[in-house]
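**Student:** sequence-free structure coming up:
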């Protein structure tokens, strides 16, 4: 337990010695996320979403989580939400669609931990995927930048 906490605080991802996480699957409707090595399930987590979780994210502030294929593109060991992994939203299609609607697509979508003030509150984020801080310690150690993430309705 202490090793995972230490890894989370340091932001070091070298403590995980298992199979590489090659992709992440997020099932919004079931609030279920899977970390996979090719087709083998390594770990699974339940999570909370944004305050308006149904549908694909279209614009900044809509409270939705994007749907589609993205990558983990950044890490923040100093996140105000414990630790966080950035999701590459918006992509070119998201930007084009938002422009066609005359809105800004938003951004800063992450998988992150949960501050104590939000524990037990369902779907409280602005479009991010929130897990417990202990779970985020594991995820942060296991997932590298460049990992594919598929987010499904």
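**Tutor:** Done, it's in. Just so you know, these numbers come straight off a predicted model, no measurement behind them.

**Student:** Every contact and neighbour count from this point should use C-alpha atoms.
**Tutor:** Fine.

**Student:** Enumerate the positions of the top strand by length along the chain that are buried.
**Tutor:** For the chain, the strand with the greatest residue count under DSSP state E is strand 68-76. For strand 68-76, the neighbour count (16 or more other CA atoms under 10 Å) marks 69, 70, 71, 72, 73, 75, 76 as buried.

**Student:** Run through who's touching that strand.
**Tutor:** 11, 83-89, 91, 144-152 (CA atoms under 8 Å, 6 or more residues apart in numbering).

**Student:** Can you name the next helix or strand after it?
**Tutor:** Per DSSP states H and E, the first helix or strand lying C-terminal to strand 68-76 is strand 84-87.

**Student:** what helices or strands is that next one leaning on?
**Tutor:** Strand 84-87 makes packing contacts with strand 68-76, strand 109-112, helix 133-142 when contacts are defined by 3 or more CA pairs under 8 Å, 6 or more residues apart in numbering; DSSP states H and E.

**Student:** who touches the residue most central in space within the chain in this structure?
**Tutor:** Nearest to the geometric centre of the chain sits residue 111, at 2.3 Å (CA atoms, centre = their mean). By CA under 8 Å, 6+ apart, residue 111 lies in contact with 84, 85, 86, 87, 128, 129, 130, 131.

**Student:** try 6 Å this time
**Tutor:** Residues in contact with residue 111 (CA atoms under 6 Å, 6 or more residues apart in numbering) are 84, 85, 128, 129, 130.

**Student:** wait, what's in contact with residue 25?
**Tutor:** Contacts of residue 25 by CA under 6 Å, 6+ apart are 33, 34, 149, 150.

**Student:** now residue 103: how far from residue 61?
**Tutor:** Distance of residue 103 to residue 61, given as CA to CA, to the nearest Å: 11 Å.

**Student:** same deal with residue 141?
**Tutor:** 29 Å.

**Student:** Got another one to weigh against that:
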């Protein structure tokens, strides 16, 4: 019978040590990519749809939007219950809104102010993208009910609130 050589003895001595070594760490779980920042919003009032764009591609679509009681036509005056049409920006956010979160639209712009002033009227303001009224048990209010704002479901505005930064352009089409 052959006697084991020195290298065989060394290997045999190291095997128990290797067997006690900690197992390699498992690969970290795959984390979903962060939601893309939205750079542009497009609202089509007649389709009741809002598209959110990132890098030129639609990344979110929200349907069933609710508007002011007088849905058709561009907002011109305080109390006309119309939703503005044209190009604006999201200029601030309100986590303590009377509605579930809100993103303010920069209406009135200088042209809106000038038009209303030429007729001796107030253009109105405080137009927001927002959720449903706080305290609503669930779901949505029926029909068009805002004073000119754009209402979404609460889960939709919560998502949009996280994706949109102040300064984001919003185009509102008839």
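**Tutor:** Nice, I can see it. Quick caveat, the model's predicted, so the values are computed rather than measured.

**Student:** if I line the two up, what does the residue nearest to the centre of the first structure land on in the second structure?
**Tutor:** Taking TM-score structural alignment, residue 111 of the first structure has residue 129 as its aligned residue in the second structure.

**Student:** so where is stretch 25-35 of the first structure in the second structure?
**Tutor:** Stretch 25-35 of the first structure corresponds to residues 42-52 in the second structure, going by TM-score structural alignment.

**Student:** how long is that stretch from one end to the other?
**Tutor:** End-to-end distance of stretch 42-52 of the second structure (CA to CA): 7 Å.

**Student:** Centre of the chain to it, how far?
**Tutor:** From the chain centre to the centre of stretch 42-52 of the second structure is a distance of 14 Å (CA atoms, centre = their mean, to the nearest Å).

**Student:** those helices in the first structure, which residues are they?
**Tutor:** Taking DSSP state H, the helices of the first structure run over residues 2-10, 92-100, 133-142.

**Student:** Format those helices as CSV; extra columns: mean neighbour count and distance to residue 20 of the first structure.
**Tutor:** Listed next are the helices of the first structure as CSV, based on neighbours: other CA atoms under 10 Å; distance: least, CA to CA, whole Å:
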stretch, mean neighbour count, distance to residue 20 of the first structure
helix 2-10, 15, 17
helix 92-100, 14, 28
helix 133-142, 22, 7
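
**Student:** possible to save those helices as TSV with distance to residue 120 of the first structure?
**Tutor:** As requested, the helices of the first structure are arranged in TSV below (distance: least, CA to CA, whole Å):
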stretch	distance to residue 120 of the first structure
helix 2-10	21
helix 92-100	31
helix 133-142	13
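
**Student:** Figure out which of the ones you listed is closest to residue 17 of the first structure.
**Tutor:** Among the helices of the first structure, the nearest to residue 17 of the first structure by CA to CA is helix 133-142 (8.4 Å).

**Student:** mean per-residue distance, the closest one to the second structure?
**Tutor:** Superposing on the second structure and averaging over aligned pairs (mean CA distance after the TM-score superposition for the first structure), helix 133-142 of the first structure comes out at 0.6 Å.

**Student:** picking up where we left off before, how near is the residue nearest to the centre of the first structure to residue 101 of the first structure?
**Tutor:** 27 Å.

**Student:** What of residue 25 of the first structure?
**Tutor:** From residue 25 of the first structure over to residue 101 of the first structure the distance is 28 Å, taken as CA to CA.

**Student:** Check residue 133 of the first structure too.
**Tutor:** In this view, residue 133 of the first structure and residue 101 of the first structure are 36 Å apart by CA to CA.

**Student:** swap in residue 41 of the first structure?
**Tutor:** For residue 41 of the first structure, the distance to residue 101 of the first structure (CA to CA) stands at 38 Å.

**Student:** Please apply the same query to residue 7 of the first structure.
**Tutor:** 42 Å.

**Student:** what do you get for residue 60 of the first structure?
**Tutor:** Residue 60 of the first structure is 12 Å from residue 101 of the first structure, by CA to CA.

**Student:** quick one, which of the two is more surrounded?
**Tutor:** Taking neighbours as other CA atoms under 10 Å, residue 60 of the first structure and residue 101 compare with residue 60 leading, 16 against 11.

**Student:** Can you tell me the residue that sits opposite the more buried one in the second structure?
**Tutor:** Matched across to the second structure, residue 60 of the first structure falls on residue 78, judged by TM-score structural alignment.

**Student:** these two touch, right, its match and residue 124?
**Tutor:** Yes - the pair residue 78 of the second structure / residue 124 is scored as a contact, 3.8 Å apart, by CA atoms under 6 Å.
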